[in-house]
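Peer 1: Attaching a predicted model along with its sequence, questions to come.
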Amino acid sequence: MSGAIAKKYVNALMSGCTDGELTEVYGLLVQLVEAFKLEKFNNIILSPDVTSKAKEELVLSLVDTKNIKFQNFIKLINSNDRLKLIPHMAKELKYQLSLKNNTFEGSVSTSFKISQAQVAMLEENFSKKFNAKINLNANANAYPGIKVELDDLGVEVSFSLERLKAQMTEHILKAI
């Protein structure tokens, strides 16, 4: 439900701002999302004892901007008691900007170190496949193989060594 509400506010932002303003607003929302990671900040935003005006002033004091559209946006969501949806709005705005710019981010998970040239090759191949600009971040973790995730496109491609071994074993056992 909160995602649908956030989407409506983001759509209003998209229709009322230029590309430069949207990028600036997204950067400011990301700064505010960091504040939502603090329990004390969340308690203030959700508290019925703190006045609406005080919440608005607190949120606006966290970002240093003269952007009137952003200030009015914060005032609007505050007047509708939607400040708690700022993290959802930031996520939705990122997604909408990705769609608009045809640029998507993803991750490559491996159990070994992957070179920058290999990441660039994966980016190039996925960019051709989806006809979009794809940026990948390499993460070394315990995944036994390679997994490429593009969340905004709903794509996950993986090659697991364990799965390959299991399929080979199954194939050999069927042949016997």
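Peer 2: Perfect, I can see it now. Numbers count the residues shown, from 1 in each chain.

Peer 1: For the rest of this, base every contact and every neighbour count on C-alpha atoms.
Peer 2: Will do.

Peer 1: what residue is smack in the middle of this protein?
Peer 2: Nearest residue to the geometric centre of the chain (C-alpha atoms, centre = their mean): Lys91, 4.8 Å.

Peer 1: measure that one to Lys147 for me?
Peer 2: According to C-alpha to C-alpha, to the nearest Å, Lys91 stands 23 Å off from Lys147.

Peer 1: ok, now Gly3?
Peer 2: 27 Å.

Peer 1: Next: Val10.
Peer 2: Taken as C-alpha to C-alpha, the span from Val10 to Lys147 is 31 Å.

Peer 1: Which one of those two is surrounded by more residues?
Peer 2: Val10 (21 against 17; other C-alpha atoms under 10 Å).

Peer 1: helix or strand for the residue lying closest to the more buried one once chain neighbours are set aside, which one?
Peer 2: Counting by C-alpha to C-alpha, 6 or more residues apart in numbering, Leu93 is the residue found nearest to Val10 once chain neighbours are left out, at 5.9 Å. If you go by DSSP states H and E, Leu93 is part of helix 86-101.

Peer 1: A further structure is provided below for comparison with the first:
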Amino acid sequence: MEELIAKRYIKALKDGSDVASMQNVTSIFTTLAESFKDDKFVSIVANPSINVQAKSEMLLEAVKPAKSDKLNNLIKLLVENKRIEIIPALAEELQKDLANSTKTYEGVIYSDSDIDKKVIKELSSGLSKKFDSTISLTFSKTDFNGIKVEVEGLGIEINFSKDRIDSQIIQHIIKAI
């Protein structure tokens, strides 16, 4: 639900904005979203006994370096409509939207065995060419028996499971007999 509300705010925010200003707004909202991981910050923002004006001033002070009336008005609107808690969803949706605008995506390679940095770079460059985008991949060691590549922004998931390949080889041999 928060994502749908966030998308509406982003649509209004994007109207008439260029990519550079949207990158700036995205970084500001990402920083604000990090604040929501702090229990003290959340207790202040969610506290009904703290008036709307104080909450608004606190958040406006946080976005002051942007020097953007549009951003200030968005913060005031969020506070006024009691939607401060959607700031993390706004940050996430802004990151997705910016990735789609710039065609720059991040992905993760999961495997139970270590993968050389050169291989990661080659996978990244191959996927970038295939999808006409800039894709950067990072490695995460897990218990997945094979290799799995996920690029969430593009909706890509490629996996090669050792168990599945073994079972397919066995089935192929049985069919051949």
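Peer 2: That came through fine. The model shown is predicted, which means the values in this text are computed figures rather than measured ones.

Peer 1: so what number do they get for TM-score?
Peer 2: Scored by TM-score structural alignment, normalised by the length of the first structure, the superposition of the two chains gives a TM-score of 0.89; 176 aligned residues with a C-alpha RMSD of 1.9 Å.

Peer 1: Give me the buried stretch members for the helix holding Leu93 of the first structure, please.
Peer 2: Across helix 86-101 of the first structure, burial judged by 16 or more other C-alpha atoms under 10 Å covers 86-98.

Peer 1: Could you do stretch 139-156 of the second structure as well?
Peer 2: 139, 145-151, 153-154.

Peer 1: Figure out the length between the terminal residues of it.
Peer 2: End-to-end distance (C-alpha to C-alpha), stretch 139-156 of the second structure: 16 Å.

Peer 1: can you map out the helices along the second structure?
Peer 2: Per DSSP state H, the second structure carries helices over the ranges 2-14, 19-35, 39-46, 52-62, 69-80, 87-102, 117-130, 162-176.

Peer 1: wait, which of those helices is closest to Tyr110 of the second structure?
Peer 2: helix 117-130 (11.0 Å; C-alpha to C-alpha).

Peer 1: Mean deviation, the helix holding Leu93 of the first structure versus the second structure?
Peer 2: Between helix 86-101 of the first structure and its aligned stretch in the second structure, the superposed structures give an average distance of 0.8 Å (mean C-alpha distance after the TM-score superposition for the first structure).

Peer 1: Measure how far that helix is from the centre of its chain, please.
Peer 2: 7 Å (C-alpha atoms, centre = their mean, to the nearest Å).

Peer 1: Just want the angle from it to helix 19-35.
Peer 2: Counting by axes from the mean of the first three to the mean of the last three C-alpha atoms, to 10 degrees, helix 86-101 of the first structure lies at 150 degrees to helix 19-35.

Peer 1: and the angle for helix 86-101 of the first structure with helix 2-16?
Peer 2: 50 degrees.

Peer 1: now for helix 86-101 of the first structure, which elements pack on it?
Peer 2: With contacts defined as 3 or more C-alpha pairs under 8 Å, 6 or more residues apart in numbering; DSSP states H and E, helix 86-101 of the first structure has these neighbours: helix 2-16, helix 19-35.
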